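[1] With the sequence up front, the predicted model follows.
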Amino acid sequence: MFQLIWIVIVGAVLGVLAKMLLPGKQAIPFWLTVLLGMGGALLGNAVAGWIGVRHTSGVDWIRHLLQLAGALVLVGGGSSLWTGMRQKT
């Protein structure tokens, strides 16, 4: 149970950081920001595993940066898709 709460917290932090770092306004709801942040964390962990830096001694800075990069990609893309879908209706 605690792990699920932790995943949501990390997703929220990564999603909000991604929204702050991306230029312009990302007009997506908070729940979508959290989901895309969670997806970015998963994507970053997968890439870290593929390149062999998932488990290192000390703080895993490379893995955390990859998670943030994943969140940036997903929030940026998700924002474009969300805006496009909302304008069609």
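    Yep, that arrived.
[2] For the rest of this, base every contact and every neighbour count on C-alpha atoms.
    OK.
[3] quick one: the helices in this protein?
    In the chain, the segments counted as helices under DSSP state H are 2-21, 30-51, 61-88.
[4] ok, residues contacting the second one?
    Spelled out, that is helix 30-51. Residues outside helix 30-51 that contact it (C-alpha atoms under 8 Å, 6 or more residues apart in numbering) are 7-8, 10-16, 18, 54, 62-75, 78.
[5] tilt between it and helix 61-88?
    Between helix 30-51 and helix 61-88, the angle comes out at 140 degrees (axes from the mean of the first three to the mean of the last three C-alpha atoms, to 10 degrees).
[6] I'd like the distance from helix 30-51 to the chain centre, please.
    5 Å (C-alpha atoms, centre = their mean, to the nearest Å).
[7] and here's the other structure:
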Amino acid sequence: MGFFSFLILGLLAGAIAKLILPGKQGGGWFVTLLLGIVGAMLGGWLGGLIFNVNLQGFFNLSTWLLAIGGSILVLLIYGMIAGRRADK
């Protein structure tokens, strides 16, 4: 998968993860892009480690599920960190 397709995958995976998670997550489209890219990388790494599956192609279902799952995980961690900062 190319660099730009990975950026698009990260942006869309981050946006889908924000839609799936309840509540209001902070950050605009740039934060969504960054968290989506980190989530896609994390999902691909965990998928390869646990399920022996990797991010193969842009239109592959396992690629999207791993990227969205990783983005959800990253958004949850980001929410816990940003939530602590906002409470202070």
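    Nice, I can see it. Since this is a predicted model, take the numbers as computed values, not measurements.
[8] Would you mind giving the helices of the first structure as JSON lines with mean neighbour count added?
    Below are the helices of the first structure laid out as JSON lines (neighbours: other C-alpha atoms under 10 Å):
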{"stretch": "helix 2-21", "mean neighbour count": "17"}
{"stretch": "helix 30-51", "mean neighbour count": "20"}
{"stretch": "helix 61-88", "mean neighbour count": "18"}
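[9] dump the residue contacts of the residue positioned nearest the centre of the second structure.
    Centroid check for the second structure by C-alpha atoms, centre = their mean gives Ser71 as the closest residue, at 2.0 Å. Shown in contact with Ser71 of the second structure (C-alpha under 8 Å, 6+ apart): Ala13, Gly14, Ala17, Leu35, Gly36, Ile37, Val38, Gly39, Ala40, Leu42, Gly43.
[10] So which of the residues you listed is the closest to Gln25 of the second structure?
    Of all those, Ala17 has the smallest distance to Gln25 of the second structure: 10.3 Å, by C-alpha to C-alpha.
[11] Which residue is the nearest non-sequential neighbour of the residue nearest to the centre of the second structure?
    Of all residues not flanking Ser71 of the second structure in the chain, Gly39 sits nearest, at 3.8 Å (C-alpha to C-alpha, 6 or more residues apart in numbering).
[12] just Gly15 of the first structure next, same as before
    Counting by C-alpha to C-alpha, 6+ apart, Gly15 of the first structure lies nearest to Gly37, which is 4.1 Å off, once chain neighbours are set aside.
[13] Done for today, thanks.
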